[in-house]
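Enquirer: Sequence and predicted structure, then a few things I'm wondering about:
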Amino acid sequence: MEYKDYYKILGLERQATQDEIKRAYRKLVRKYHPDVNTGPDAAEAERKFKDVSEAYEVLQDPEKRAAYDQLGSNWQAGQSFRPPPDWDQGFEFSGGGFTQADPEQFSSFFEELFSRHPGFGGGMGGRRDYHPPGQDHHAKIVIDLDEAYRGGTRDFALRRPELDKNGHVVLRERSIRVAIPKGITEGQHIRLAGQGAPAMGQGKAGDLFLEIALKERPGFRVDGRDVYMDLPVTPWEAALGAKINVGTPGGKVELTLPKHAQTGKKLRFKGRGIPGKAPGSLYAVVKIVIPPIETPKARELYQELAKELDYNPRAAQGV
């Protein structure tokens, strides 16, 4: 997927005000509109028209613009790009939807960043209540694997994009306290009633929906409610078998390592994954760790072991 520099497309600096963005868009959309480009350059003009429309779709909206700016200015137009993990965490979006432009005509870059995000679609859906409720807001929060196991309460800082009096996008920060349910998993949502946008008149305030993401933890991998963890063992434990105490997100457990265990072997603990009505399993994945040679005696022991066993693990390759 190619990175798109929306500011470059509109011929603007990243500090441009909303009025400057609007003026640049109007100028370029008239220049590249299909109705005024019917000659041999029509196809190129149509491509530029779509690029200008897409750039304006993002930069005219303070929420989309703030999220886009979060990616930073180090990317070059046309450069191969993939959004960093959880690039949008902590941003609070109102779900204001799109302009009259058709987002299905936009690039895969736009699609990856915005079209699938719950905070950027929908909106009020044409409601005509006398006392309409406030808009629902959306944000992503990142929790630790231990919190998914045990639950708990934490404070999170959310950043809400707004326009200042000069037309620049600024981030207003607020702190919220969240009760994290035991057994919550990646992609689930926590609803905070009345924590969205205030309503007009006597309507109810909108709700705040928090999408859960799990913080990456070295040596662990999560798949739904199943958890995979690296199990470092010594060569003698792997060869001879052993009873081993293991620290897991759910507490310490004792396991029996069978003889001749190889790297990659999985030992399953049913029901010790992330809790739930149907709890997941915990898989300890064997990883043989070689002790370092730090003394002459250690080197001597390794040499003696090599001589005594006379073992060639590459014999099956004919070498």
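Expert: Arrived safely.
Enquirer: From now on I want contacts and neighbour counts done on CA atoms only, so please keep to that.
Expert: Noted.
Enquirer: For Leu163, list the residues it contacts.
Expert: Going by Cα atoms under 8 Å, 6 or more residues apart in numbering, Leu163 touches 62, 169-170.
Enquirer: same thing but 6 Å
Expert: Val169 (Cα atoms under 6 Å, 6 or more residues apart in numbering).
Enquirer: Could you report the distance from it to Val170?
Expert: Taking Cα to Cα, to the nearest Å as the measure, Leu163 falls 6 Å from Val170.
Enquirer: And what about the residue nearest the centre of the chain, helix, strand or coil?
Expert: The residue lying closest to the centre of the chain (Cα atoms, centre = their mean) is Asp86, at 2.6 Å. Of the three states, Asp86 takes coil under DSSP: H, G, I helix; E, B strand; the rest coil.
Enquirer: A further structure is provided below for comparison with the first:
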Amino acid sequence: MEFKDYYKILGVERTATADDIKSAYRKLARKYHPDVSKEPGAEARFKEIGEAYKVLHDPEKRAAYDQLGARWQPGQEFTPPPDWGAGFEFTRGTVSPEEADGFSDFFSSLFGQFGRQAQSVRAPGEDHHAKIFIELEDAFTGATRGIMLRAPHLDAQGRVVLQERTLNVQIPKGLREGQLIRLAGQGAAGIGGAPPGDLYLEV
């Protein structure tokens, strides 16, 4: 699988603001729209631009993508790191299975899993999902551990910043890889006085 540099695809710097990204996307989308452009490969380029925008205009996905660092080159052979996504909170509906299927394998390998998990849950507030790593002994015997999570937000300048919080998590005895720990009320706040969503931690 090839690495995709979404910043280069949109022609923006890694420090670009949300407005910079939106402006670049609109310009390129008009240029390469299949109904307008006669250039060879315009449709593929249009899809690639849409995929890049899907990631970079979303604070959550952009912050997670940025954790890969700038050392990767476009087209370089890529495999997600073993700890990919650990400690990041993703809201419900971050990406749907249909969207993941319409984009590249690179996109699906990074973001497809969160959308698929999120489709099966319901809550008045947005549910959050995060992947965590625990010690084998804790999974076998059970324990209470402090888990630090990072949630991306946009600052006043439209740049992505990470806000951290630490939660005391009860790890059930006999927990296995891939299972979820549900923390009631630790998701996004509800609207109009509705209760908050839940936080699901994937081990």
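Expert: Structure received. Owing to the predicted nature of the structure, the values given are computational and were not obtained by experimental measurement.
Enquirer: From Val169 of the first structure, how far off is the residue nearest to the centre of the first structure?
Expert: Computed with Cα to Cα, the distance linking Asp86 of the first structure and Val169 of the first structure is 21 Å.
Enquirer: My read is that His128 of the second structure contacts Phe90, right?
Expert: Yes. Contact criterion Cα atoms under 6 Å: His128 of the second structure and Phe90 qualify, at 5.2 Å.
Enquirer: which of the two has more neighbours?
Expert: Shown here are His128 of the second structure and Phe90; by other Cα atoms under 10 Å, Phe90 has more neighbours (28 against 25).
Enquirer: dump the residue contacts of the counterpart of that one in the first structure.
Expert: Taking TM-score structural alignment, Phe90 of the second structure has Phe93 as its aligned residue in the first structure. By Cα under 6 Å, 6+ apart, the residues touching Phe93 of the first structure are 119, 137-138.
Enquirer: Over to Leu199 of the second structure?
Expert: Contact analysis of Leu199 of the second structure by Cα under 6 Å, 6+ apart lists 127-129, 182-183, 186-187.
Enquirer: Can you lay out these as JSON lines showing secondary structure and distance to Phe106 of the second structure?
Expert: Formatted as JSON lines, the contacts of Leu199 of the second structure follow (DSSP: H, G, I helix; E, B strand; the rest coil; distance: Cα to Cα, whole Å):
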{"residue": "Asp127", "secondary structure": "coil", "distance to Phe106 of the second structure": "25"}
{"residue": "His128", "secondary structure": "strand", "distance to Phe106 of the second structure": "23"}
{"residue": "His129", "secondary structure": "strand", "distance to Phe106 of the second structure": "20"}
{"residue": "Arg182", "secondary structure": "strand", "distance to Phe106 of the second structure": "29"}
{"residue": "Leu183", "secondary structure": "strand", "distance to Phe106 of the second structure": "30"}
{"residue": "Gln186", "secondary structure": "coil", "distance to Phe106 of the second structure": "30"}
{"residue": "Gly187", "secondary structure": "coil", "distance to Phe106 of the second structure": "28"}
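Enquirer: and those as a markdown table, adding distance to Lys8 of the second structure?
Expert: Shown next, in a markdown table, are the contacts of Leu199 of the second structure (distance: Cα to Cα, whole Å):
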| residue | distance to Lys8 of the second structure |
| --- | --- |
| Asp127 | 32 |
| His128 | 30 |
| His129 | 29 |
| Arg182 | 38 |
| Leu183 | 39 |
| Gln186 | 36 |
| Gly187 | 33 |
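Enquirer: And those residues, which is closest to Glu202 of the second structure?
Expert: His129 (7.5 Å; Cα to Cα).
Enquirer: Residues contacting whichever helix in the first structure runs longest, please?
Expert: Counting residues, the longest helix found in the first structure (DSSP state H) is helix 42-59. Helix 42-59 of the first structure has contacts (Cα under 6 Å, 6+ apart) with 6, 32, 64-65.
Enquirer: buried ones in the following helix or strand past it?
Expert: The helix or strand immediately downstream of helix 42-59 of the first structure is helix 62-70, counting by DSSP states H and E. By neighbour count on 16 or more other Cα atoms under 10 Å, the buried set for helix 62-70 of the first structure is 62-68.
Enquirer: same thing with stretch 109-126 of the second structure?
Expert: For stretch 109-126 of the second structure, using 16+ other Cα under 10 Å, the buried residues are 110-112, 114-118, 123-126.
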